[in-house]
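Novice: below is the sequence, then the predicted model.
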Amino acid sequence: MDETKGRVKEAVGDLTNDPDKKREGQADRAGASVKEFAENAKDKVDDAVDKLKDKRD
């Protein structure tokens, strides 16, 4: 969702020649990438913990 919002803001900035709006869109897209990376890392850690719990049982 944030990726799409960022792309829209960036496009609006391009169309309206508004560099602030374009930068805001780029920041939204970068934030979405960081958020996705963190969620993937959390999922991998959760999977590793589950595997360790299964081995212990």
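Specialist: Ah, there it is.
Novice: make it CA atoms for all contacts and neighbour counts henceforth
Specialist: OK.
Novice: name the helix or strand for D43, please.
Specialist: Assigned by DSSP states H and E, D43 belongs to helix 19-56.
Novice: any idea how many residues pack against K42?
Specialist: 12 (other Cα atoms under 10 Å).
Novice: hang on, K5 packs against Q26?
Specialist: No - contact criterion Cα atoms under 8 Å: K5 and Q26 do not qualify, at 9.8 Å.
Novice: alright, now check it against this:
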Amino acid sequence: MAASEKARAKAEQAVGKAAQAAGHAVGNHKLVAKGHAAEAAGAAREAKESLKDTGRH
């Protein structure tokens, strides 16, 4: 289960980075902000999974 959550976190971060790049390219500040939020959510999910892994070992 943890591997799928880690993959989901990485995907969320990638989507966030893509949204940021698209927002910067067209000058859409709202899209840039949504990209930052998605990337931060992915980073938080990844940190949570890493913390769970350290608790298991």
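Specialist: Nice, I can see it. Just so you know, these numbers come straight off a predicted model, no measurement behind them.
Novice: before we move on, the earlier item: and K5 and Q26 of the first structure? Which one has more around it.
Specialist: More crowded of K5 of the first structure and Q26, by other Cα under 10 Å: Q26, with 20 against 16.
Novice: residue contacts, that one?
Specialist: Taking Cα atoms under 8 Å, 6 or more residues apart in numbering, we find Q26 of the first structure in contact with 6-7, 10.
Novice: what does it correspond to in the second structure?
Specialist: In the second structure, the residue paired with Q26 of the first structure is H36, using TM-score structural alignment.
Novice: and the gap between the residue with the largest distance to the centre of the second structure and E46 of the second structure?
Specialist: The C-alpha centroid of the second structure is most remote from H57, which lies 24.9 Å away (Cα atoms, centre = their mean). Counting by Cα to Cα, to the nearest Å, the gap from H57 of the second structure to E46 of the second structure is 17 Å.
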